[in-house]
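In: heads up, no residue letters with this:
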């Protein structure tokens, strides 16, 4: 990235980490975020718990620095820090909870990492980092080599080096790292471990940005649905198949292997017993667990975003289907009994007011043909005496029973006469 003037001006306006470092309460935010989200490794905290912890922090600072140093309430500070224009805390609602939760953003990790880099170090190692550069370059060149002869030559070289080392060990010549080399390598291990844990929040944020871009593409799509499916589900920009997704999945599979976990714990335990490194970093003991928890959280976020994207795509397709006008499936010219003319028929003309009278014909209401109607017995019949339409249960006007009605039962069939 070029650090020219215009680029830096734009970065100062857009970067949430830069805004955090220049904020009026930067010391309060950085100390509180570092204590809760970095040192303690919290990835998600309920709103009520975070308000309580911040309230205790504000009370202690106001008691020491004087009342009114931080006049706002803890909830007001959290609302300001999680506002869209700031972007230092992510406020969200988990699927199984109606209480807001908070998590630090990648900008917080970047700001804290930059603050840590300002501290003076009594020992700065360089040898291990140079060895790391050579190892990475060898991995890249060997991993991209397609010539079998070249691969065999490299493997033969490695075997020759291992054979020479075995011969030296058998002869009693053992090369041991000195204290400076051990401290150099341990310093690089801790820095890489912290950086990897901090990168998980940025990886998660990149997944959300990718999901947001895909939603925007789906909402603005004006082509065929088949092309949209190919573009979203088969594209390299899909969440699971992106470069970010494939790299994270490879790391997650590597870390999830039981043999790798056991080896990592064993190596950390052995390193902590070395006298050359002095006091070991206490967080390194639980670093594998923090990695695994952060990776599982990121993996859950990827699954959730993929499910939400699938539902969003289904909703877009259903919305498009509802906009398509329905047409009659009856063949043209069909004379099936009980069917009326289609509403889109050319014979259906609206009535128009020409200034003096209505012209045109109004559409006929939906009717059934005579062959499709069933004859239903009338519930009302006229009385033979008074000719008043009364219910079939009896005439309340003249008292005559139903047996004397027209259309009613006869006296013999009724069994009684009145």
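Out: All right, it came through fine. In this text the structure is predicted, and so the values were computed from the model without any measurement. Numbers count the residues shown, from 1 in each chain.

In: Please count neighbours and contacts with C-alpha atoms only from this point.
Out: Fine.

In: ranges for the helices of the stretch 51-200 of the chain?
Out: For the stretch 51-200 of the chain, the helices defined by DSSP state H, counting those that start in this stretch occupy 74-81, 106-117, 127-143, 148-170, 179-219.

In: roughly how far is the longest one from the heart of the chain?
Out: Put simply, helix 179-219 sits 18 Å off its chain's centre (Cα atoms, centre = their mean, to the nearest Å).

In: okay, the helices of the stretch 51-200 of the chain in JSON lines with mean neighbour count next?
Out: Converted to JSON lines, those look like this (neighbours: other Cα atoms under 10 Å):
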{"stretch": "helix 74-81", "mean neighbour count": "16"}
{"stretch": "helix 106-117", "mean neighbour count": "18"}
{"stretch": "helix 127-143", "mean neighbour count": "12"}
{"stretch": "helix 148-170", "mean neighbour count": "12"}
{"stretch": "helix 179-219", "mean neighbour count": "17"}
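
In: take the one below as the second:
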């Protein structure tokens, strides 16, 4: 690309990028500090009330240090949403609104983090990663059978040599400094993951808007986009971004692959060099797999939701109403363009418009809110705590739960007396103090520590209201050798 093309491209990026806008804003240091503080270590979104409270506490500390920050956390969040630094998203699981940084904000935070802790040299681990990726790319794109077999043979010979060295005990072990360097390289790559997921989600949102606009702009019901949706084609899932993310999502959810990553993280954290990592670095490394799985699940839900919404938009024929409304708006704009040639906005027209909608009333008819209406003026009555009665507490517990301890004692007593006991035998020897609950508890213990027979038996008990009850149940015999009944 020529210098002119580069200049135009960067000028557009300078105008449209939220990350660039954040870096050149007046309060960029404070904004990046606050957002980077709460959207780090795998945190991609927060409930709006929780974020407001966190920011209010930070703003109070900054004001005490001399910073002029007159607005509240909620006010600054509203400004950042309007500026494109944050996004508001509704949650299907709760009524709370969630707030998350945009792709550009993640990029700005990562850029500033690179300035505060730059990589001063080309590390060995980075060169190793580069060489490995190049070798894999050369191998996987090679169409020649002979060269691929030769490369595989060389790899097998190298593996055999390494296995022989391990058997002899003569193999290198990465020392603390080099292992620490590789750990930092892994964490550096992991820090880019939130921005990657934000970029994927933004691409899905943009693709959804583009598809809807294409459906509205195409005139015929037999249009390609509309026809694909009617035929059940998942345009979002089948897009380049959708296929790429689906491949990643399937990989991260693969049980064997996840187990390998989890085992590798546990092994690394158990190594002696891991003690030299900071607590935040160890925490980030330990949560690496779960953070990727959670973030991938959120993006997958977004992709699925957008696909379903687009399909419903078409199959419910709601697009026809939107298309009709768009045509009416364009027709009105065309008429307005013609009228603008002969009329001015301030011209008085001899036209009476019929007003529809809500009626306008005087300000004096409005009733102002009086904060004193919510004030509590009644005297607060203080109740002194009393002394708990153990017997009363036990009675309350017995009214809400089955007394398995009492039932177990009754079973043990019947086994000692009869040598063999069923539910009916225990009820014959001991009263069902909790009524039907005692019968249910005896059956539960019989299922856990006994076995059913082919016979039936009649059981009787007195309910808590004093009514005599009868029932016919499968005969269950308790196992006298069960650990529960050994007393």
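Out: That came through, no problem. Here the structure is a predicted model, which is why all the values come from computation and not from measurement.

In: before we move on, back to that, among the helices of the stretch 51-200 of the first structure, which is nearest residue 47 of the first structure?
Out: helix 74-81 (8.7 Å; Cα to Cα).

In: ok, average deviation of stretch 48-57 of the first structure from the second structure?
Out: Taken over the aligned residues, the distance from stretch 48-57 of the first structure to the second structure averages 1.9 Å (mean Cα distance after the TM-score superposition for the first structure).

In: follow-up on the earlier one: the helices of the stretch 51-200 of the first structure: which one's closest to residue 412 of the first structure?
Out: Closest among the helices of the stretch 51-200 of the first structure, using Cα to Cα: helix 179-219, at 76.9 Å.

In: Check the mean deviation of the helix or strand following that closest one from the second structure.
Out: Going down the chain from helix 179-219 of the first structure, the next helix or strand is helix 225-233, by DSSP states H and E. For helix 225-233 of the first structure, the mean deviation from the second structure after alignment is 4.6 Å (mean Cα distance after the TM-score superposition for the first structure).

In: tell me which residues in helix 225-233 of the first structure are buried?
Out: By 16 or more other Cα atoms under 10 Å, the buried positions in helix 225-233 of the first structure come out as 228, 231-232.

In: now swap in stretch 310-322 of the second structure and tell me
Out: Quick answer for stretch 310-322 of the second structure (16+ other Cα under 10 Å): 310-311, 313-314, 319.

In: next one: stretch 251-267 of the first structure
Out: Within stretch 251-267 of the first structure, judged by 16+ other Cα under 10 Å, the buried ones are 252, 255, 261, 265.

In: got it, and stretch 33-47 of the second structure?
Out: Neighbour-count burial for stretch 33-47 of the second structure, counted by 16+ other Cα under 10 Å, picks out 35-36, 38-39, 41-42, 44-47.

In: Tell me which of these fall in strands.
Out: Per DSSP state E, strands hold the following members of those: 46-47.

In: Relative to residue 174 of the second structure, which of the buried residues of stretch 310-322 of the second structure is nearest.
Out: Of all these, residue 310 has the smallest distance to residue 174 of the second structure: 52.5 Å, by Cα to Cα.

In: That closest one reaches residue 212, doesn't it?
Out: Yes: Residue 310 of the second structure lies in contact with residue 212 (Cα atoms under 8 Å); the separation is 7.5 Å.

In: Identify the residue of the first structure aligned to residue 15 of the second structure.
Out: When the first structure is aligned by TM-score structural alignment, the residue opposite residue 15 of the second structure is residue 13.

In: The strand or helix carrying that match vs the second structure, average offset?
Out: Here residue 13 of the first structure, judged by DSSP H and E, is contained in helix 5-14. With mean Cα distance after the TM-score superposition for the first structure, helix 5-14 of the first structure departs from the second structure by a mean of 2.4 Å once superposed.

In: Mind listing residues that contact that helix?
Out: 18-19 (Cα atoms under 8 Å, 6 or more residues apart in numbering).

In: Would you check how far apart the residue nearest to residue 294 of the first structure when sequence neighbours are not counted and residue 210 of the first structure are?
Out: Counting by Cα to Cα, 6 or more residues apart in numbering, residue 294 of the first structure lies nearest to residue 200, which is 6.6 Å off, once chain neighbours are set aside. The gap separating residue 200 of the first structure from residue 210 of the first structure is 15 Å, by Cα to Cα, to the nearest Å.

In: for residue 136 of the first structure, same thing?
Out: Distance from residue 136 of the first structure to residue 210 of the first structure, counting by Cα to Cα: 28 Å.

In: Same question for residue 358 of the first structure.
Out: Distance, residue 358 of the first structure to residue 210 of the first structure, by Cα to Cα: 60 Å.

In: Ok, residue 252 of the first structure next?
Out: In terms of Cα to Cα, residue 252 of the first structure sits 19 Å off from residue 210 of the first structure.

In: where's the aligned partner of residue 262 of the first structure in the second structure, which helix or strand?
Out: Counting by TM-score structural alignment, residue 262 of the first structure lines up with residue 259 in the second structure. Assessed by DSSP H and E, residue 259 of the second structure sits inside helix 255-270.

In: Quick check: closest non-adjacent residue to the residue nearest the centre of the first structure.
Out: Nearest to the geometric centre of the first structure sits residue 305, at 2.8 Å (Cα atoms, centre = their mean). Nearest non-adjacent residue to residue 305 of the first structure, counting by Cα to Cα, 6+ apart: residue 211, 6.7 Å away.
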